[in-house]
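J.: structural data only, the sequence is not supplied:
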C-alpha cells in the first residue's frame, strides 16, 4: 500500500515541459528532465544496487503522455521514447519533496562524469 499522500491534482504543462503535482497544502512543479533522469525504470536505476546508468542529454526532453496505472502509479511517456518507468504515488511524492537534494546530486554526478545535460562530454581544460 501507498505510504505517501496521493496528489489531489495532476497537471501536465507541455509548453514548459513540467508536471505539476498538488497535494492538500503544497504544490510542486517537476521538469520533464528531472523526472526522466530519475525514472524508476530498470534502464535508469539498473537491475541491482549500484548498477544505475547516468542519464545525459535530457535537458530538452518533454512529456508526451501520462497514463494512469491502476490506483497506485502513473506511467510517463517521454518524447525521447522512454516509457518503461512506473512512477508510484510514493515515488512522485518523494521526487517532489526531495527535489533540491536529488537534483544537486544529479548535477554533481554529471560533473564528475564529465557529462552534460545537453548530451556528450565536456572538455576539461
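T.: Happy to help now that I have it. A quick note: this is a predicted structure, and the numbers were derived from the prediction, not measured.
J.: alpha carbons only for contacts and neighbour counts from here, please
T.: Noted.
J.: who touches the closest residue to residue 78 other than its chain neighbours in this structure?
T.: Closest residue to residue 78 in three dimensions, ignoring its sequence neighbours and counting by CA to CA, 6 or more residues apart in numbering: residue 63, at 4.4 Å. Contact analysis of residue 63 by CA atoms under 8 Å, 6 or more residues apart in numbering lists 14, 17-18, 32, 76-79.
J.: distance from the chain centre to stretch 39-56, please.
T.: 12 Å (CA atoms, centre = their mean, to the nearest Å).
J.: what comes into contact with that stretch?
T.: 37-38, 84-87, 109-110, 115-120.
J.: can we see that at 10 Å?
T.: Applying CA atoms under 10 Å, 6 or more residues apart in numbering, the contact partners of stretch 39-56 are 33, 36-38, 76, 82-88, 91-92, 95, 106, 109-110, 113, 115-121.
J.: then this one, side by side with the first:
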C-alpha cells in the first residue's frame, strides 16, 4: 500500500494535494473529501443508511490532525470533523476520484438536487 509523503492544503482553491511514495499525487477538492467522509453522519451505521451530502461546494478544510501513523482527521469549516481518512482511504479516493465523483453527481441527479457541475452539463446538452 502506498504511503503518503506529503499533504498540502490549498485553502484558496479548496483542494488537498496528497503525494505518495510510489510517485503518484492526487489533488482532491474539499467538497469531494467532505461528501466521501467515512463518518457515521455520512455513511450511516450500516448498508443503506448513507446520507447524501448536499451543498458542500464551498466547504473548506480548516485544519488537518495526524492520527497515529495511519490516518488524518480533516476539520471542515462546516463543523464536520468526525471522519478519519486512513492512508489507504486517501489513496483509494485519489485513484478512483473520477468514478466516485460521477457516482456522487448521479446520486444528486437521481435525488432531484442541483449542483453547479450538473447545471453546466445540462446547459451543454441544450446547446
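T.: Arrived safely, thanks for sending. Everything numeric here is computed off the predicted structure, so don't read it as measured data.
J.: the second structure: which residue goes with the residue nearest to residue 78 of the first structure?
T.: By TM-score structural alignment, residue 63 of the first structure lines up with residue 61 in the second structure.
J.: check residue 94 of the first structure too.
T.: Superposed on the second structure with TM-score structural alignment, residue 94 of the first structure falls opposite residue 92.
J.: for the most centrally placed residue in the second structure, give its distance to residue 54 of the second structure.
T.: Nearest residue to the geometric centre of the second structure (CA atoms, centre = their mean): residue 33, 1.6 Å. Using CA to CA, to the nearest Å, residue 33 of the second structure is found at 13 Å from residue 54 of the second structure.
J.: same deal with residue 124 of the second structure?
T.: Counting by CA to CA, the separation of residue 124 of the second structure from residue 54 of the second structure is 23 Å.
J.: before we move on, the earlier item: out of the contacts of residue 63 of the first structure, which end up buried?
T.: 17-18, 32, 76-78 (16 or more other CA atoms under 10 Å).
J.: tell me the counterpart of residue 109 of the first structure in the second structure.
T.: Checking TM-score structural alignment: residue 109 of the first structure goes with residue 107.
J.: mind listing the strands for the first structure?
T.: 9-13, 18-22, 27-31, 63-69, 73-78, 86-88 (DSSP state E).
J.: quick one: map residue 31 of the first structure onto the second structure.
T.: Under the alignment (TM-score structural alignment), residue 31 of the first structure maps onto residue 29 of the second structure.
J.: residue 10 of the first structure against residue 30, yeah?
T.: No. Using CA atoms under 10 Å, residue 10 of the first structure is not in contact with residue 30, being 11.1 Å away.
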